[in-house]
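Undergrad: This is the structure alone, sequence omitted:
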């Protein structure tokens, strides 16, 4: 959860000063800040459970790409504004459902984080869905761009609902839901929004998988970490 919000938060922050209009610049910056704030909570909990004296910052800035377990979707390049908002909508659809489920976790620490984060995720989902609808059902060019974005990103959607041994153990302990249990409700929302946006869902959503289920390095994630971690690596332990 922390790796997802960290990587996506950094990706979204790349729009700061480059968005098509000022209102979108502010909204995307606020979304990025929300995601980074959630990262601090999730990675702080991970560091606490790990018990090796590391902090959330250590986990964010001192791990290499193969140690990250984020969804592949969140590390993809921003592309144009439509692609960024389509990526955000696909993530928000899953993220809101996951956080809602985690708010009923058997672990009180998880409940506390999820209860706070889901309020932000609700706004993120409302905004990204509305933007997808507005652009999809807009001009011929905006519709074409949104359809191209959906065609590109939808194959990554299925990974969100793929389970590994850790997911199964967490579900058995009542800590987190099985990812596949979220699929039906997410699919309903996805169909509702894409239909209103006059967009056509591609045939397959499971072409890309394995982001969180095993160590891997991708060019996209390596690029992100180069940007995100260079200060800490150049000046270890620097403070200001």
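TA: That came through, no problem. Bear in mind the structure is a predicted one, so any value in this text is a computation, not a measurement.

Undergrad: use CA for all of it now, contacts and neighbours both
TA: Will do.

Undergrad: And for stretch 30-37, what's in contact with it?
TA: Stretch 30-37 is contacted from outside by 5, 6, 8, 9, 10, 12, 13, 120, 124, using C-alpha atoms under 8 Å, 6 or more residues apart in numbering.

Undergrad: Please name the nearest non-neighbouring residue to the fourth one.
TA: In space, and not counting its chain neighbours, residue 9 is closest to residue 32: 4.4 Å by C-alpha to C-alpha, 6 or more residues apart in numbering.

Undergrad: Check the first one too.
TA: Beyond its immediate neighbours in the sequence, the residue positioned closest to residue 5 (C-alpha to C-alpha, 6+ apart) is residue 35, lying 5.0 Å away.

Undergrad: And the residue nearest to residue 9, how far from residue 12?
TA: Distance of residue 32 to residue 12, given as C-alpha to C-alpha, to the nearest Å: 6 Å.

Undergrad: Just the helices from this structure, written as ranges.
TA: Under the criterion DSSP state H, the chain carries helices at the ranges 2-13, 22-50, 56-61, 72-75, 81-102, 108-136, 140-153, 165-172, 183-196, 219-234.

Undergrad: Count residues in the vicinity of the closest residue in space to residue 216 that isn't next to it in sequence, would you?
TA: Nearest non-adjacent residue to residue 216, counting by C-alpha to C-alpha, 6+ apart: residue 66, 4.7 Å away. Applying other C-alpha atoms under 10 Å, we find 13 residues neighbouring residue 66.

Undergrad: Repeat that for the one 5 residues further on.
TA: The criterion is other C-alpha under 10 Å. On that basis, residue 71 has 25 neighbouring residues.

Undergrad: go on, residue 91?
TA: 23.

Undergrad: Equivalent analysis for residue 53, please.
TA: 9.

Undergrad: Which residues are in contact with it?
TA: Contacts for residue 53 (C-alpha under 8 Å, 6+ apart) come out as residue 47.

Undergrad: rewinding a little: using a markdown table, lay out the contacts of stretch 30-37 together with neighbour count and distance to residue 110.
TA: Converted to a markdown table, those look like this (neighbours: other C-alpha atoms under 10 Å; distance: C-alpha to C-alpha, whole Å):
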| residue | neighbour count | distance to residue 110 |
| --- | --- | --- |
| 5 | 25 | 15 |
| 6 | 25 | 17 |
| 8 | 25 | 20 |
| 9 | 25 | 20 |
| 10 | 21 | 23 |
| 12 | 22 | 25 |
| 13 | 20 | 26 |
| 120 | 16 | 16 |
| 124 | 24 | 20 |
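
Undergrad: before we go on, here's another structure to hold up against the first:
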């Protein structure tokens, strides 16, 4: 059994799946930080379940990535035994948890993105990926509705709640462009039918986010020029800290099993 750090082939199909699986994994890890700390018990349970949904999605996609990669790595090895530079999640999901407004806005942004992505992946040329997408789509729809409901409540609530949600939008939107930055990995996935170019989802994403913001009368941010680089393995300073927590047990007790 492999217990040290692993290296994964740079095959475009594998890298495309790692971007999906890693983004779901790190997003789920951040949401899980609310377990036992949410504002009310109902939200504690809801956020914990959403984190579990995302980890389940990550597990399924990373399993498929390992099968395509061909070196025999399973989902646990891919999740726990890569170095920071080998993770392909977008920077948005690795940013600190923040307050409840930050989590709500980020959940809305990512759930809307994942919903659109899973919709397209349901017709993937890879039958296993298409099957994963069919289940994950139902979860993403719930995540999006949950976040949208909270944005409406916070945006239409007190002056303080509105101030916080507006600040969260302004801070997080700075990282949104990376979701839709196409490169050779996207082009290869598009050409093979594995999945869409992420940039092809941008117009629909912006329209759905505008609808979410419109209900409480929140302004849609302007496009940003800044482009974060998590998808290519160049992460923020926050990524190392989240991996130290995520990987601790496996790194401390290599190959451990319950």
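TA: Yep, it's here. Everything quoted here is computed from the prediction, not taken from an experiment.

Undergrad: follow-up on the earlier one: next one: the residue nearest to residue 5 of the first structure from residue 203 of the first structure, what distance?
TA: For residue 35 of the first structure, the distance to residue 203 of the first structure - C-alpha to C-alpha - is 30 Å.

Undergrad: Ok, residue 131 of the first structure next?
TA: 23 Å.

Undergrad: Mind checking which of these two has more residues around it?
TA: A direct count of neighbours by other C-alpha under 10 Å for residue 131 of the first structure and residue 203 places residue 131 higher, at 17 against 9.

Undergrad: Return the residue of the second structure aligned against the more buried one.
TA: Residue 131 of the first structure maps onto residue 150 of the second structure when the alignment is built from TM-score structural alignment.

Undergrad: Can you tell me the closest non-neighbouring residue to that match?
TA: Using C-alpha to C-alpha, 6+ apart, the nearest residue to residue 150 of the second structure is residue 104, at 6.7 Å.

Undergrad: next one: residue 114 of the second structure
TA: That would be residue 140: by C-alpha to C-alpha, 6+ apart, it lies 6.2 Å from residue 114 of the second structure.

Undergrad: just residue 107 of the second structure next, same as before
TA: Using C-alpha to C-alpha, 6+ apart, the closest residue to residue 107 of the second structure is residue 147 (5.9 Å).

Undergrad: quick revisit: distance check, the residue nearest to residue 216 of the first structure against residue 226 of the first structure.
TA: 13 Å.

Undergrad: next one: residue 89 of the first structure
TA: Residue 89 of the first structure is 26 Å from residue 226 of the first structure, by C-alpha to C-alpha.

Undergrad: more crowded one of the two?
TA: Each of residue 89 of the first structure and residue 226 has its neighbours counted (other C-alpha under 10 Å); residue 89 has more, 23 against 14.

Undergrad: what residue of the second structure takes the place of the more buried one?
TA: In the second structure, residue 89 of the first structure lands on residue 108 (TM-score structural alignment).

Undergrad: swap in residue 105 of the first structure?
TA: For residue 105 of the first structure, the residue aligned by TM-score structural alignment is residue 124.

Undergrad: Next: residue 167 of the first structure.
TA: So, by TM-score structural alignment, residue 167 of the first structure is matched to residue 186.

Undergrad: what's around the residue nearest to that match when sequence neighbours are not counted, how many residues?
TA: Nearest residue to residue 186 of the second structure, sequence neighbours excluded (C-alpha to C-alpha, 6+ apart): residue 197, at 4.6 Å. Residue 197 of the second structure: 23 surrounding residues under other C-alpha under 10 Å.

Undergrad: Kindly report the same for residue 111 of the second structure.
TA: 23.

Undergrad: wouldn't it be in contact with residue 138 here?
TA: No: in this structure residue 111 of the second structure lies outside contact range of residue 138 using C-alpha atoms under 8 Å: 10.8 Å.

Undergrad: what about the alignment partner in the first structure of the residue nearest to residue 186 of the second structure, distance to residue 227 of the first structure?
TA: Residue pairing (TM-score structural alignment): residue 197 of the second structure is matched to residue 178 of the first structure. In this view, residue 178 of the first structure and residue 227 of the first structure are 33 Å apart by C-alpha to C-alpha.

Undergrad: What lines up with residue 222 of the second structure in the first structure?
TA: Aligned partner of residue 222 of the second structure by TM-score structural alignment: residue 203.

Undergrad: got it, and residue 166 of the second structure?
TA: So residue 166 of the second structure corresponds to residue 147, using TM-score structural alignment.

Undergrad: if I line the two up, what does residue 44 of the first structure land on in the second structure?
TA: That one, residue 44 of the first structure, aligns with residue 63 by TM-score structural alignment.

Undergrad: And for residue 158 of the second structure, the neighbour number?
TA: 11.

Undergrad: actually residue 176 of the second structure, not the one I typed
TA: 22.

Undergrad: Trace the residue nearest to residue 5 of the first structure over to the second structure, please.
TA: Using TM-score structural alignment, residue 35 of the first structure sits opposite residue 54 in the second structure.

Undergrad: Map the residue nearest to residue 114 of the second structure onto the first structure.
TA: For residue 140 of the second structure, the residue aligned by TM-score structural alignment is residue 121.

Undergrad: any idea how far its match lies from residue 233 of the first structure?
TA: Residue 121 of the first structure sits at a distance of 32 Å from residue 233 of the first structure (criterion: C-alpha to C-alpha).

Undergrad: So between these two, which is more surrounded?
TA: Using other C-alpha under 10 Å, the more surrounded residue of residue 121 of the first structure and residue 233 is residue 121, with 24 against 13.
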